[in-house]
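Engineer: Build the 3D model from these lines:
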Amino acid sequence: MTEGDRSHILRDENLLARLDRIPINRTIGWLIVLLGLVWILEAFDIGIIAPVILLLKSNWHLQPKSVGLIASSGTFGIVLGLLPAGRLADIYGRKGVLIAGICTFSIFTMVSADSSNYYELAIFRFIAGLGQGAVFPVPYLLLSEFVNKKWRGTAVGLSNSLLGLAYALNTLAGAWVLRAFPSNVAWRVLLLIGAAPILIVPVIWKFLPESPRILLKKGRPDAVQAFVERLENESGLPHDTTLVDEKSLRVLQVTEGRRVSVLDLLKRPYLQRCFVSFSALLSPFVVFYVITIYGPTILHRMGATKHNALLYTSALIVLGIISNILVGLVGDKFGRRATHFVVMTIAAISTAALGLQDVSRGVVILAAAFTWFFVYAGFPPSKLYMAEQFPTRLRATGSMFGESVARFLTGVVLVYFIPILLNTVGLTRLFVILALLTELCLIPILFMGTQTSGISVEETGTDVSVYSTSRRSPP
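Structural biologist: Here you go, the predicted structure:
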């Protein structure tokens, strides 16, 4: 390695080490809020299909297969949109992919309000899903690359709590339009409201910086230095040009000049990391899509009116907002692996209890509260854990591949069959099946997962053994 190589590696590591000591100051807090707002707007668009389905079932006399097609078409688009978006985000940057995705799903959500039959609606929701696929994982990636390594989980939890707010808002919006408009018009109004995210694009363009780690990979250290120095000035920290993290430095030295490709995900150690982290992400998705898309319908089937079912769902989602904040703090303190396993085990038990018949209303309410609380709490640790498994040039590719797999298996395949299963095996057995699937997905992270909390993403994402002897080595 030449002196020039050593010089720029030391410079890059110094900037990253300085970035990793920045507390959650005003600028970082603003970025957390801005990325959370992106999640609110996109999740509102995704979740709006739940009240739309509730309204269209009677208006269009939909059969279970038709309901399943509408419910799963958007997620199928997300699945297909994730894969190319991940690669583009690794090559060209996170910000451009985020903006393109928002524009795509906003426009086609607006167009879908003019659908005349369920086939048209499914097609437009599929195209909107392509854009959503380019958006959803980006905030997790940026937060993992912006925020101090000791507070990554907390930042993701805070931002992700706003995501839960979106799912509460769309059911509240459904309750409002149901009262304000005839049912044959209300669903169109909901979809028009779902097109609002395009209004945030100018704000993102102006105020959201590109990932510092991507900028370094693209040979733009001056931009990173200016950003880091601004954060240091804001936090009252010195511009320490000698600060380095020795373990992260070793990673940069060993991997200097190494080329990575999508095929690396099929090789050790990343193949095993994919299996472990993708399975962990699957665990909350198993129940999430059911309660998000069919939650109001299930509560209506349990005896609530359509209006009250939407209100009850909104109230339950508020619990998810609280749990996201708490689980971020717990994950940073006790580790994401252990936190995720405990959280999702409780979610599985409460899911099985939710399907019990001939029990008191109090038991049903308690089971629903626990289910919504802990299922939503499963996302911050599992998504951040997944982002921590890959190097910078594969982080978006690996994370979006994982999102694609999880959403296809649950949001497409499982969601399509839920109405059919509900009519064949009944509510109790369906919820037991969901609980067992959730617990099954936790086995890999329990036995093969690694500790990632409090460690730089250069360390967690490398295949170089830079861990201390007191910490479990990466697989």
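Engineer: rest of the way, CA atoms for contacts and neighbours
Structural biologist: Noted.
Engineer: so who does Leu436 touch?
Structural biologist: Ala348 (Cα atoms under 8 Å, 6 or more residues apart in numbering).
Engineer: can you do 10 Å?
Structural biologist: For Leu436, the contact set (Cα atoms under 10 Å, 6 or more residues apart in numbering) comprises 283, 286, 345, 348-349, 351-352.
Engineer: And Arg407, by the same measure?
Structural biologist: Applying Cα under 10 Å, 6+ apart as the definition, the contact partners of Arg407 turn out to be 72, 75-80, 82, 133, 281-282, 285-286, 289, 401, 413-415.
Engineer: returning to what we had before: in TSV: the contacts of Leu436, plus neighbour count, distance to Arg188 and secondary structure.
Structural biologist: Supplementary listing: those in TSV, determined by neighbours: other Cα atoms under 10 Å; distance: Cα to Cα, whole Å; DSSP: H, G, I helix; E, B strand; the rest coil:
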residue	neighbour count	distance to Arg188	secondary structure
Ser283	31	33	helix
Val286	27	29	helix
Thr345	21	39	helix
Ala348	29	35	helix
Ile349	20	37	helix
Thr351	30	32	helix
Ala352	21	35	helix
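Engineer: Second chain to compare with the first, below:
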Amino acid sequence: MPATTGESLLLAARLQRLPTTRYTWAFVLLLAGALIVEAFDIGSLSVILPILKPLMHLSAMEVGLLAASSTVGITIGMIPAGLLADHFGRKPVLIGGVLWFSGLTLVSAMAPDFRTLLILRGLSGLGMGATFIMPYALLVELVSSRTRAAFSGILESALGIGYVTVPILGLVVLPSFAPEIAWRVFLLIGGLPIAYVWVLWKYLPESPRWLSRAGRSDEAERIVAAIEERVEQLIGAPLPEPVVTRELEMSLGSERQRVSLRTALEVWRPPYLVRTLAMTSGAFGTFALFYVAVNYIPSLFEAKSIGLSNVLILSLIVTSSQIPGKLLNGVLSDFLGRKPTYALFASASLVGAYFFGQSSDPIVMMGWGCLFLFAASGSAPSYKMWYAEQYPTPIRATGQSTCESIGGKLLGGVVWTAVFPVLVDAFGIGTTMTLIAVIGLVTLLVVIVFAPETAGHSAEELEGQARGPRNGLMNQHAPAQEKI
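Structural biologist: Next up, the predicted model:
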């Protein structure tokens, strides 16, 4: 049976009062490991594209299709993954996603031709879609609102580590084999982290908030009690009594979630419609720049007639710049708020993108490339947390997967990634990067005007704000704070 309102309130208050300890770090690092595995898998294509292009005699359009192929799968699979996570739980969907894309990457290393490789990369993206969104849903639902954006920066830095590992390993692996073998070896290495599935199954907890709202309150209680026991051992003292504030008490409904096609449509209806449109728009502007950097920076440097080893070194430097950006963004977002932090980073990324396109010297391009990837990729921690916070627990995974799949993956990842090399061939790098900078400016303004600030509130408080005052009528005479 679903938990009563009082049980859900108490559970939320117990989770919110938990301090940051080694347990919190261990939980976040478990999630980070899944993102490192995924980022390496996605980025692996960028370093083998310069090999595949002459080896398979690929046209500009075929290069674009291959670069976008996994993102096509991510886009198709992300919303269904959100629905599955809201129905079956966050943990099984995350585990299934890692198992799926790692297994298909191993198979793709054996692809006999371009068409087969294209299909396998597209299918692998179905699992990547689940892996992209689950860590952030779990973070919102298990980590206190006081520090969750900072830890989101850790998760995003894990993606950065995965992307940075790609050119490092490329420097070791690719020159060691003939071209027709090197790309296959690299994809085989990309699929080996399938073993991480066991680690997630063994050690990752399910979201107690989701369990409670799904009618599995006994399981939620066991997990929270185990966490509390571990935290008390780490701090060497009893935890304070949980306190339910009036804002929290007025925010939480007790209904059990029922996930269906109607759940997917709910994010397109009031009171969520405006925030879905705004956050989807911003996701497009942010991810379009990011995917240009991840998929094409090695190829753009190669266009300057630089040798493969130097291309990989320059790409490594540019790709490395995103990690400090992600860490800084997460910390600033908890301090300044989601909206001003996003505005700061998004503006810097537009400047970097524009001047990257106008530069002709490889070293100058590297400098501007570092700025736009530092800021574009760096804006992701608070932004992903921001759109996860826009929706209540019963539709959170569906809502965040909608914003990211349509704005970030479909428009920013698939459409823009596929047409980018065609636009560069037709109009040049300068005009193409100017166009994307203008698009990014427009989407930034939409987000700033229409998206509400969410920093500093618990998951339940955000739920009450999203639903509006009509749901805040129960216990309206309750005292400001009440201990349960």
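Engineer: Quick TM-score on the pair, please.
Structural biologist: With the length set by TM-score structural alignment, normalised by the length of the first structure, the two chains reach a TM-score of 0.93; 461 aligned residues with a Cα RMSD of 2.0 Å.
Engineer: Kindly supply the PyMOL command isolating those of the contacts of Arg407 of the first structure that are buried.
Structural biologist: The PyMOL selection below is limited to those of these classed as buried (16 or more other Cα atoms under 10 Å):
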select buried, resi 72+75+76+77+78+79+80+82+133+281+282+285+286+289+401+414+415
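Engineer: Please list the members of the contacts of Arg407 of the first structure that lie in helices.
Structural biologist: Under the assignment DSSP state H, those contribute 72, 75-80, 82, 133, 281-282, 285-286, 289, 401, 415 to helices.
Engineer: quick one: which of the residues you listed is nearest Ala368 of the first structure?
Structural biologist: The shortest gap between Ala368 of the first structure and any of those belongs to Tyr289, at 14.6 Å (Cα to Cα).
Engineer: residue in the second structure matching the closest one?
Structural biologist: Following TM-score structural alignment, the counterpart assigned to Tyr289 of the first structure within the second structure is Tyr291.
Engineer: Same question for Thr75 of the first structure.
Structural biologist: Under the alignment (TM-score structural alignment), Thr75 of the first structure pairs with Thr71 in the second structure.
Engineer: Any figure for the gap between its match and Gly125 of the second structure?
Structural biologist: Computed as Cα to Cα, to the nearest Å, the Thr71 of the second structure to Gly125 of the second structure distance reads 6 Å.
Engineer: what do you get for Leu171 of the second structure?
Structural biologist: With the distance defined as Cα to Cα, Leu171 of the second structure ends up 25 Å from Gly125 of the second structure.
Engineer: cool, and Thr417 of the second structure?
Structural biologist: 15 Å.
Engineer: do the same with Glu206 of the second structure
Structural biologist: Counting by Cα to Cα, the gap between Glu206 of the second structure and Gly125 of the second structure amounts to 24 Å.
Engineer: Which one of the two is surrounded by more residues?
Structural biologist: The residue with more neighbours, out of Glu206 of the second structure and Gly125, is Gly125; 31 against 18, by other Cα atoms under 10 Å.
Engineer: before we move on, back to that, quick check: the farthest pair among the contacts of Leu436 of the first structure?
Structural biologist: By the measure Cα to Cα, the contacts of Leu436 of the first structure have their two most distant members at Ser283 and Ala352, which lie 14.2 Å apart.
Engineer: so where is stretch 133-144 of the first structure in the second structure?
Structural biologist: Stretch 133-144 of the first structure falls opposite residues 129-140 of the second structure when the two are matched by TM-score structural alignment.
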